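Visitor: would you be able to build a 3D model of this:
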Amino acid sequence: MFKFEGRTIGRYQIRERLGQGGMGAVFSAIPEGQDREVAIKFLFGPFTADPEFLTRMRHEARVIASLEHPRIVRLLDYWEEPEIGPCLVMELAQGEDLRCLLDREAPLAIPLALSLGAQVAEALSHAHQRGVIHRDIKPENLMVDDFGQVVVTDFGIARAAGGSRVTRTGFMPGTPDYMAPEQLGPGQVEPATDLYSLGLVIFEMLTGQTPFRSEYVAEVIHRQVYQAPVPPSMLRPEIPPEIDRVILSCLAKSADTRPPSAQLLAQELSRLARLTLAPPATPAPLTLTPPATPAPLTLTPPATPA
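Guide: Here you go, the predicted structure:
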C-alpha cells in the first residue's frame, strides 16, 4: 500500500494513521505554515478512478462544506491527488469512535446512550434541514470525547436530497448492520433513513448488540427488510417502556411511521435521558403523631348541704 506517514501531500505534512475502513484511511496531518492538527481521509480502491464516482465526490464535498454545526465534523478542504485519489481534510475530532467505546463498555448506561443518541439526532436535524442525508450512521462514524460529547464524521458518502444522482454501478454505500430497508431494496432514501440507522445504533448502545445480527450478510439484509425487532427491554429488563416505544418507532420498516423529524427525536431522547438520570424521588419520612394524652379526670365532690 502507498505509504503516507512522513510525506507531504498537497500542502499537508502527514503524521500518523488514525484509522482505516473499506473505503479509505484517515491520518493526522499539519497544514503547511500552521501548527494545528487536522485529519485527512484518503479514499482508495478501484472506484476512485471511476469518473462517475469522482463526480459524485466533488458534489458531496460541496454539500459537506456547507454544514456548520458543533455536532458535525467540518470539511476544510478537498482535492484529488494524482496516484492517490480523493482527499478530504477535516477537523480533527477529539476522543474515540463509538465502536471502541462499545467494544470496551457495552451496554452503556441508559442515560449516556440516550444522551449520545440525542446529540446525533441534533446533528442530523441540522443536515436534514439543508437537504443532506448522511446515509451511513454507524458507531465508526461517531466520535465521543471524555465528557460524553459526540460529533458525526464521514459525511463523505452523503447526498443532497434531490441533488446529483450519479452513482457507480454495483457500489452500495453503507454497512448492512446499520442500513434501513429502503437502502437494501426498492425504496427512496430520505431523512427517515438516517433515523432508522440511529435507532439501530441506540439499540446497540442499550443492549450491547444490534437487533438483526448474523454472521451472514445476506441474513442481516433479509432481517433488516422483513423481521420485526424485539423491544430492547427483552434484552435488558430495566429499560422503561417509553424507551422501547421510541427505539421501535425508529426501527419501523416503513419510513412514514418513523419519528417525523430528527429534531423531534432529539427532543424526546433528551427528555428520556433526563428522566433516567434523575434519582427517584425519596418519599418524606412518615411521621406518626402520638394521640393526645387526655387530661386527668378530676371529680368534684358534691356540695355539702347547709
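
Visitor: C-alpha only now, for contacts and for neighbours.
Guide: Fine.

Visitor: looks like G199 contacts R245 (just checking).
Guide: No - with contact taken as CA atoms under 8 Å, G199 and R245 are classed as non-touching, separated by 11.1 Å.

Visitor: which one's more surrounded, these two?
Guide: For G199 and R245, the more surrounded residue by other CA atoms under 10 Å is G199, and the numbers stand at 26 against 12.

Visitor: wasn't the more buried one part of a helix?
Guide: Yes - read with DSSP: H, G, I helix; E, B strand; the rest coil, G199 is one of the residues of a helix.

Visitor: okay, it and D77: tell me how far apart.
Guide: Look at G199 and D77: by CA to CA, to the nearest Å, they are 31 Å apart.

Visitor: now swap in C87 and tell me
Guide: Relative to D77, C87 is positioned 8 Å away (criterion: CA to CA).

Visitor: in terms of neighbours, single out the busier of these two.
Guide: Set side by side, C87 and D77 show unequal neighbour counts under other CA under 10 Å, the larger going to C87 at 21 against 14.

Visitor: other SSEs contacting whichever helix or strand that one is part of?
Guide: When secondary structure is defined using DSSP states H and E, the element that contains C87 is strand 85-91. Contacts defined by 3 or more CA pairs under 8 Å, 6 or more residues apart in numbering; DSSP states H and E place strand 85-91 against strand 38-43, strand 75-81.

Visitor: and for comparison, fold this next one:
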Amino acid sequence: MLPCSLSTKENIKSELFDWRSDDQNDVFVYDNGLHYNNGRRGQSEQFKGRVFHFPDELIHGNASIIIRNTKVADSGVYTCYFPLREKIEIFYIKLAVVAPQPDINIIDATDDGVLLQCEVRGAALKPRVEWQDRDGNKLPAKDPQVSEKGDRYHITLQTTVTKTLSCSCVVTQEETNRRTHAEIYVAIIEPDPKVTVEQDSDVVLPCSLSTKENNEFKLFVWRKVAQKDEGLKEVFLYDSGSHYNNGQDGQSEEFKGRVSHFQDELKHGNASIIIRDTKISDSGNYTCYFPRLQPPQTFYIDLVVGEYFY
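Guide: Modelled structure (predicted):
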C-alpha cells in the first residue's frame, strides 16, 4: 500500500488525483468516480490489473493505492498529485521492492557429508536458484522442489557438502538480472569427525576457529542434529559471557547440568564443550555454529557412546 491522505480529511469522491512513478509512468488516476479499473484509459502496461484504490475511504480524504504482486521493477519514487485543487498538493513516497532472500538450513550431517537446504519463499517471478562455491562454480544439487501459491513461488534446493568450504545459495531473477544470496561456511572435521566414548564417562567435543581469534565476545551454539525419532536438541549456547549455565534459557532438558565450556580457552578461539556422564542416547551428530561470523561457520562431529570399548 502506498499512502496518500489529505490532512483536512475532506471528501475527495468528486476530485481528481493522479499517481505516477519517477519515470512518469501512469500508475493510477481517479477522476470523479472514473478511474483505470472502470473505463478510463492511459494506464502504463506495467501496472494494468495490479493497482487499486479504496473507494470507501475517499470520503475521508484517503487517496492511497495498493499495488498487488509487486516486482523488483516497481521500485522507485511515486507521486500522488491533486492538480485541480486551489492549492496544488503533491505527496511523495519511495518504494523499495527487494528480491526474495534465500534461507539456508542444515538438514543432516553424516559420514557422507552435510546436507544443506536453501528455501526461497514468495518470489513474484520464478527465479533461478543455484548452489555455488566461493569462486562462483555451480555445485551439484538435487532437482529443485517448486510449489506455487497464487502468483508466488516457493523453491527448495538441497546440496550435499563433503569437504570444508564456503558456499552460497544464489537466487537470480532472470527478467531483471537481480541477484540475492545467502552464504554459509561448512567446516568438516577431518580426517575422522567421530568421537567414541564409554557411557557414564565425560567426553570433549572439539570446536576451534582456525584463526584462533578471541571467542569471549562471540556467539556460538552447540546443537544435536535431529535424529529419526527426535527433534533438534539445544546442547549449549554461549553469547558474550552469557550461557546455559549462568542464566540463558532454552537448553534441552536432557543436557541440563551436564554440559560446560572451557572459559579460559575462549580467548584462543576454543569453543569446545564437555558432556559429563554420557548416555547411550547422547550418541548422534552435533554441530558447533557461529551465526554472526561473516560468513557464518559450522563445525560437525559425530559422537558414539557405547556400553564398553576394548
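
Visitor: drop the TM-score for these two in here.
Guide: Taking TM-score structural alignment, normalised by the length of the first structure as the basis, the two superposed chains have a TM-score of 0.25; 133 aligned residues with a CA RMSD of 6.7 Å.

Visitor: got the angle for the strand holding C87 of the first structure vs strand 75-81?
Guide: Our comparison of strand 85-91 of the first structure with strand 75-81, counting by axes from the mean of the first three to the mean of the last three CA atoms, to 10 degrees, yields an angle of 160 degrees.

Visitor: could you pull out the buried residues of strand 85-91 of the first structure?
Guide: Using 16 or more other CA atoms under 10 Å as the burial criterion, the residues of strand 85-91 of the first structure that qualify are 85-91.

Visitor: now do stretch 8-18 of the first structure
Guide: Neighbour-count burial for stretch 8-18 of the first structure, with 16+ other CA under 10 Å as criterion, is recorded at 12-15, 17.

Visitor: same list (those) but as CSV, adding secondary structure and distance to L43 of the first structure.
Guide: What follows is the buried residues of stretch 8-18 of the first structure, written out as CSV (DSSP: H, G, I helix; E, B strand; the rest coil; distance: CA to CA, whole Å):
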residue, secondary structure, distance to L43 of the first structure
Y12, strand, 16
Q13, strand, 17
I14, strand, 15
R15, strand, 17
R17, strand, 14
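
Visitor: what segments of the stretch 101-250 of the first structure are helices?
Guide: The residue ranges that make up the helices of the stretch 101-250 of the first structure, judged by DSSP state H, counting those that start in this stretch, are 110-129, 181-184, 191-207, 217-226, 241-250.

Visitor: which of these is buried the deepest?
Guide: When the helices of the stretch 101-250 of the first structure are scored by mean count of other CA atoms under 10 Å, the highest mean neighbour count falls to helix 191-207 (a mean of 26).

Visitor: which other helices and strands contact it?
Guide: Packed against helix 191-207 of the first structure by the contact rule (3+ CA pairs under 8 Å, 6+ apart) you find helix 110-129, helix 241-250, helix 262-277.

Visitor: that older thread, dump the helices of the stretch 101-250 of the first structure to TSV, plus distance to L102 of the first structure.
Guide: What follows is those, written out as TSV (distance: least, CA to CA, whole Å):
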stretch	distance to L102 of the first structure
helix 110-129	10
helix 181-184	24
helix 191-207	7
helix 217-226	20
helix 241-250	18
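
Visitor: pretty sure V225 of the first structure contacts P181?
Guide: Yes - V225 of the first structure sits in contact with P181 when judged by CA under 8 Å, with a separation of 4.7 Å.

Visitor: now the element after the strand holding C87 of the first structure, going C-ward?
Guide: Using DSSP H and E, the helix or strand that directly follows strand 85-91 of the first structure along the chain is strand 96-97.

Visitor: tell me what that next one is packed against?
Guide: For strand 96-97 of the first structure, the packing partners by 3+ CA pairs under 8 Å, 6+ apart come out as strand 142-144.

Visitor: at 10 Å what do you get?
Guide: Contact partners of strand 96-97 of the first structure among helices and strands, from 3 or more CA pairs under 10 Å, 6 or more residues apart in numbering; DSSP states H and E: strand 142-144, strand 150-152.

Visitor: returning to what we had before: now render the buried residues of stretch 8-18 of the first structure as TSV, adding distance to L277 of the first structure.
Guide: Rendered in TSV, the data for the buried residues of stretch 8-18 of the first structure read as follows (distance: CA to CA, whole Å):
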residue	distance to L277 of the first structure
Y12	44
Q13	44
I14	42
R15	41
R17	37
